[in-house]
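> coords please:
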Amino acid sequence: MSDNTEKLDLASPDLVNENFQKLAQLFPNCVTESAEGKAIDFDLLKQELSHAVVEGNKERYRLEWPGKKEAIVTANLPTTKTLRPVREDSVDFDTTQNLYIEGDNLEVLKLLQESYLGKIKMIYIDPPYNTGKDFVYKDNFAQDSEEYKEDSGQKDELKRRLVQNADVSGRYHSDWLTMMYPRLKLARNLLNNNGVLFASIDDHEAHNLKKLLDDVFGENNFIADLVVVSNLKGRNDKKYIATANERLLMYVKTDEFQEYGLSLPEEKLSDYKEEDDIGKYRLIELRKRGGPDTRAERPNMFYSFYVNPENGNVSLEKDELHKIEALPIKSDGVEGRWRWGKDTAKLRINSLFGRQVQGTDKYNIYEKDYLEQEGSLKRIKPKSVMAGASYSTDGATKKYRQIMGEIDFTNPKSVDFLSDLVEYTCAPDENAIVLDFFSGSGTTAHSVLELNSKDNGNRSFIMVQIPEEIDESDKAFKKGFKTIPQLGKERIRRAGKKIKEETGAEIDYGFRVYRLDDSNMQDVYYRPQDYKQESLELFADNVKPNRTPDDLLAQVMLDWGLPLSLKIEQTTVSGKKLFKVADNSLHACFDNGIDEAFAKEIANEAPLRIVFRDSGFKNDTAKTNVKQLLKQLSPETEMKVI
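All right, here's what the predicted structure looks like:
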């Protein structure tokens, strides 16, 4: 019998089609027809976007490389892959907000497009630096068959997606850019308007990554090219220069970004020695030092203050109490200038303090810089050069070994460095999500746990790592770790256990593990037109025989745009196993024998969404009746089948 029950499509968004629809809505006159169907007339579109007559192709400033068009296509192609939960590797699976995903980050980013669109506050990546010895991904999703991938060189005989990008290759830089572009394009979609991306890199590709990020994020959203001192002694194996640093590029999604700031270091807290009715403060001289610091250069910044010698109070007007004049005179007698203009001084006059210069009759003016501002401790910005023993590779390795012992990992990132980036970006009560899709040994996850334990924060993380094999000669391999995700997950477990033992903080130490895999659905689910009627009878069920209800739930959540971190409960209704996601946001039952009695019980809970297997109903009549009952008894419930 015919049935009009809506099915979930169980594929990532078709970004090409979405972009077409947006353009068609904005420029309906640019929609034309081609042999393949509707299309955009790009020549006409160019004219619509120009105030001048467009004569043809013109040179323009932009980043180009062989493979850029393919990279754009790769980013836009949808995928039918899915993420399968791995409960046995997880910690507190049903309640944790944290995710660890094993799989190629390009396909994972595609799968996250609906569930996490505009929901990520901070992205940190430490991608391959393209030194000529490391690996890049080979991406080609035009055809999704193992035979094609092997024939085309996309995978080798061991099914590996990673290939070494030798610096003697004619496409050395181009291959790297082609690999990075679609990942950055998809990652930008996931950032919220208050979001920020940090990318570590070294000199091999720093120039190209900067241009690439300008292309994806826009030049106006570039914030800083930071220097991170990772080797205090310098690497003497480098020719000419002993390299001591790496680069950190910072981009925001929009100008709505607001930093939370860094805590004052211990050595700075001791500067706040003075105290008044408002609180502790330090004194900062108001006279400008350095740069254009003379009256001749900024005449409007030269004016008189008057000090009450009894208590140091300051005024812009001379009176009986404020009778000692203070001017910004430099030590060599040259007329200097103040840091503030007179209008600012009027507004902030109560924050100023006058003090006599020892051994003279002159007075200096100081700004009171209070330790507490608006009820919380003052916070500061990171400097453009980020340095310190804990930021170094040696310091990072030492902290890593405290957790992992002899289970080695080459050049792990510093936990303190990542913690500072997360703290600067994400307030503890912001429910911020931190994403790292080149997660390596799991330093970013470690840093989120450690920071949350210090300030009782509720930040969460999403780690993504391809199952790259560990070399058999490594100590980690000899300790039983065959892939980097195995090592990363173990590090997060150990870090969480150690932090909990040391701090006792009541935070989320868990993480849900998901593994990228082919769809849970038979090919016939996506392409029924490719099968004859007699062949369709072979598929009594759309679902592959080796897939579990947990697998199906994850794919349904992704397709319905629900975050994978939502709380999952399992219960029984009318003898059937029922999943409840975020209370009544989604109910799912993949058992067989669904009938009217089950529908009546479910209707009492009025879930927003409910999903069943298409083959899970008692019979065709029951399927129709269940749909009608839910429509009558719980009209707000949206029902779909897979």
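> CA atoms for contacts and neighbours, from now on please.
OK.
> state the number of residues packed around residue 266.
Using other CA atoms under 10 Å, residue 266 is surrounded by 8 other residues.
> please apply the same query to residue 344.
So residue 344, with other CA under 10 Å, has 10 neighbours.
> helices of the stretch 351-500 of the chain, start to end?
Taking DSSP state H, counting those that start in this stretch, the helices of the stretch 351-500 of the chain run over residues 393-404, 415-425, 443-455, 475-478, 484-503.
> export those helices to TSV and tack on distance to residue 336 and mean neighbour count?
Putting the helices of the stretch 351-500 of the chain into TSV (distance: least, CA to CA, whole Å; neighbours: other CA atoms under 10 Å) gives the following:
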stretch	distance to residue 336	mean neighbour count
helix 393-404	44	18
helix 415-425	35	22
helix 443-455	43	24
helix 475-478	63	17
helix 484-503	51	19
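> relative to residue 316, which of those helices is closest?
With distances scored as CA to CA, the stretch of the helices of the stretch 351-500 of the chain nearest to residue 316 is helix 415-425 (37.4 Å).
> coming back round to it: can you check which of the helices of the stretch 351-500 of the chain gets nearest to residue 566?
Using CA to CA, the helices of the stretch 351-500 of the chain put helix 443-455 closest to residue 566, at 18.3 Å.
> here is a second sequence; please produce its structure as well for comparison:
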Amino acid sequence: MVERIKPGTPDGTEENVERIAEFFPEVVTEVEGADGNLEHVVDFDALRDLLGDVAEGQRERYQFTWPGKAAAKAEARKPIWKTMRPEPVKSVDWDTTKNLYIEGDNLDALKLLKETYAGQVKLIYIDPPYNTGHDFVYDDDYRQTHEEYDAGSADFDEEGGRLVANLESNGRFHSDWCSMIYPRLVLARDLLSANGAIFISIDDNESANLRKICDEVFGAGCFVGDVIWQKTYSPRNDSKGIPTVAEHILVYSKLANWIPQRLPRTEAMNAGYGSPDGDSMLWASDNPAAAGGASHQGMVYGIQHPFTGHVFYPPMGTHWRVGQPGLLSILNEWAPYELRDIDDAEKRAAVCGIGTTEVRPGVKAVMLSAPLEKARTLAKERYDKGSWPLLYFTGGGTGGMRRKRYLDESRGRVADNLWLHEEVGHTDEAKKHLKQLFDGSAPFDTPKPVRLLDRILTIASDEDSLVLDFFSGSATTAEAVMRKNAKDGGTRRFVLVQLPEEVSGGWGNLCNVGEERIRRAGKKIAAEVEEANRQLKLGEEPKPVPDIGFRVLRIDSSNMEDTYRTPGETDQMDLLSLADNVKLDRTPEDLLFEVLPKFRIPYSARIEKRELGGRECFLVDGNRLVACFDTEVGTETIEEMAKLEPDYAVMRDASMRDDATQANFEELFKTYSPDTVRRVI
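Got it, this is the predicted structure:
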């Protein structure tokens, strides 16, 4: 019998039990569930015996908690019975684009995306509600009432008095926000790739709480930095106390020791490079020594100057950057050199800051092997020739030794944690840009500047990265991705998620605003690329127009009726009504998009409609998946499907023409494509 695809997302708790079973099978046992079926569960007594109870007797320990945290944790693991429904009419370049725009609650979206995109997202940027008192829009069902909060908000003494004073309204206010963000970050971490990172914009209201939550979810060792973004160029005159001119961007990586990529060098940085010796490459003067003389004693030795004959050493506490064989080779370009023992242990010990008895024996000096007059003549000729060796001498040759640092060796500048508005934009710039796109009227109050997202993309994405923003707002991230691709020829893809929150100005909801922004920005970017290509000189390579399309998907309930009932819950009339388990208002395209994540096929995969055996079928990602949800499907259709030798094949159980077709379904695939994974819905 062909296995049936179950609707809904996996149960996170069951997945965790399976992971534990992989490492410690002896702590997993079976119990009878509420439906009478056996379930695998963890025997915590056995787990304690195996690992020891490190928290036993430790009532006081460092932790961050709030009323409702346990429910928020559980929410990330709960399965949902929902699906992504395609909206081709709202989309742009539906057949070719790799970008996604998802309408719906991002908690649902993240659970659905996890089935396909777990471990594949290189960069996540989010700009969640700042919890200022008027922008909390995610009404999760695990938020607590006043009574529930009051029961768990603090400890009480024997008389019922509160041990820690707490203002209920303020405390519950923060608790609700923490409970909202926690499960979303747990799921976000699952989506990040091993070399991925998440950037979270936040203000002072919740930055401290967010930092603690992220330390728990991602691990304190994965904290990368707290970036301060100067969001405005002038503080308001009516501000009370200290005017707010900056916001936080918390950065965490999936794994520890993540290193951001470098930023392009500025003109000011390059101004220090030149070519006073006529070298074909620009360079700057650098110190030939580095710290750590005592720990690098083999690189602490004397060098005889080719012009003066003086023997010099690295400064106190340092060592030469270039190893002795390499240094000897470079200096031989000035004059003949050799390694020679000059009995200088006392001098080398002084440079290292240690006693003479502690200095490494047998380290020779780099000395001239020709008479000084001859060496001086050769060195002068080399100096006058120009394009000096890597190690050179200042003052016309008679000064100290320096090292050339070439410009192409510098991979760019390191991104620090202070981002000024001159470099990454400010809020006024973002609003003006949005107004220009929307003919003089900005339909969103708090957009982020494109330059800010460009900075994040520069240091945290590659040219082919998948970028996720699940609080997409006005869709700045989408425009930034398209502009970045237009600039460097990249193929980055974006996945945006937005709740259809109501907005003013005649746009209906925020999803309409975001989708329209992508359309308008995409057209503008394409026109800019085409115009730039027209201005190219003969022989210059034109830049490709980036992917400016997007598929719109809408989160809805599962396409399947709830047929997973126990015998006691089902009567004869139920059995008749559930003969076809697909809801009446759902299309074949709806069914296709519900089964895609079951095979980890991206929602952006190419889809082709083709008639096979007289029935409409879908070919997804080439022949990776072949699906048929048409009616009265006969053996001729199944045979043609099998001959395509797909990786996966799916059909509607109720759409097969007769019992003979059902019986032949397995046999035809065994004959023509035995390796195909077959499923029915």
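> so can I have JSON lines of the helices of the stretch 351-500 of the first structure showing distance to residue 188 of the first structure?
Compiled in JSON lines, the helices of the stretch 351-500 of the first structure are given as follows (distance: least, CA to CA, whole Å):
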{"stretch": "helix 393-404", "distance to residue 188 of the first structure": "28"}
{"stretch": "helix 415-425", "distance to residue 188 of the first structure": "16"}
{"stretch": "helix 443-455", "distance to residue 188 of the first structure": "19"}
{"stretch": "helix 475-478", "distance to residue 188 of the first structure": "34"}
{"stretch": "helix 484-503", "distance to residue 188 of the first structure": "24"}
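> closest one to residue 325 of the first structure among the ones you listed?
Using CA to CA, the nearest of the helices of the stretch 351-500 of the first structure to residue 325 of the first structure is helix 415-425, at 41.5 Å.
> all helices of the stretch 51-200 of the first structure, in order?
Using DSSP H, counting those that start in this stretch, helices in the stretch 51-200 of the first structure cover 68-76, 105-111, 146-151, 172-190.
> what would the ones you listed look like in JSON lines with mean neighbour count?
Compiled in JSON lines, the helices of the stretch 51-200 of the first structure are given as follows (neighbours: other CA atoms under 10 Å):
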{"stretch": "helix 68-76", "mean neighbour count": "18"}
{"stretch": "helix 105-111", "mean neighbour count": "24"}
{"stretch": "helix 146-151", "mean neighbour count": "14"}
{"stretch": "helix 172-190", "mean neighbour count": "21"}
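> list the contacts of residue 363 of the first structure.
For residue 363 of the first structure, the contact set (CA atoms under 8 Å, 6 or more residues apart in numbering) comprises 307, 324-326, 354-357.
> if you rank those by neighbours, which is first?
residue 307 (29 neighbours).
> now do residue 636 of the first structure against residue 163 of the first structure, distance only.
50 Å (CA to CA, to the nearest Å).
> before we move on, back to that, which of the contacts of residue 363 of the first structure sits closest to residue 109 of the first structure?
residue 354 (57.9 Å).
> isn't the closest one right next to residue 307, touching?
Yes - taking contacts as CA atoms under 8 Å, residue 354 of the first structure lies within contact range of residue 307: 5.8 Å.
> tally up the residues packed near the alignment partner in the first structure of residue 601 of the second structure, please.
Aligned by TM-score structural alignment, residue 601 of the second structure pairs with residue 562 of the first structure. For residue 562 of the first structure, the neighbour count with other CA under 10 Å is 20.
> any idea how far residue 566 of the first structure is from the closest residue to residue 562 of the first structure other than its chain neighbours?
Leaving aside its sequence neighbours, residue 562 of the first structure sits nearest to residue 115 (CA to CA, 6 or more residues apart in numbering; 4.7 Å). The gap separating residue 115 of the first structure from residue 566 of the first structure is 11 Å, by CA to CA.
> ok, now residue 100 of the first structure?
Applying CA to CA to residue 100 of the first structure and residue 566 of the first structure gives a distance of 14 Å.
> between those two, which one's more packed in?
Using other CA under 10 Å as the criterion, residue 100 of the first structure and residue 566 rank with residue 100 on top: 28 against 18.
> can you find the partner of the more buried one in the second structure?
Checking TM-score structural alignment: residue 100 of the first structure goes with residue 101.
> hang on, isn't its match packed against residue 493?
No - the criterion here is CA under 8 Å, and residue 101 of the second structure misses it with residue 493 at 11.0 Å.
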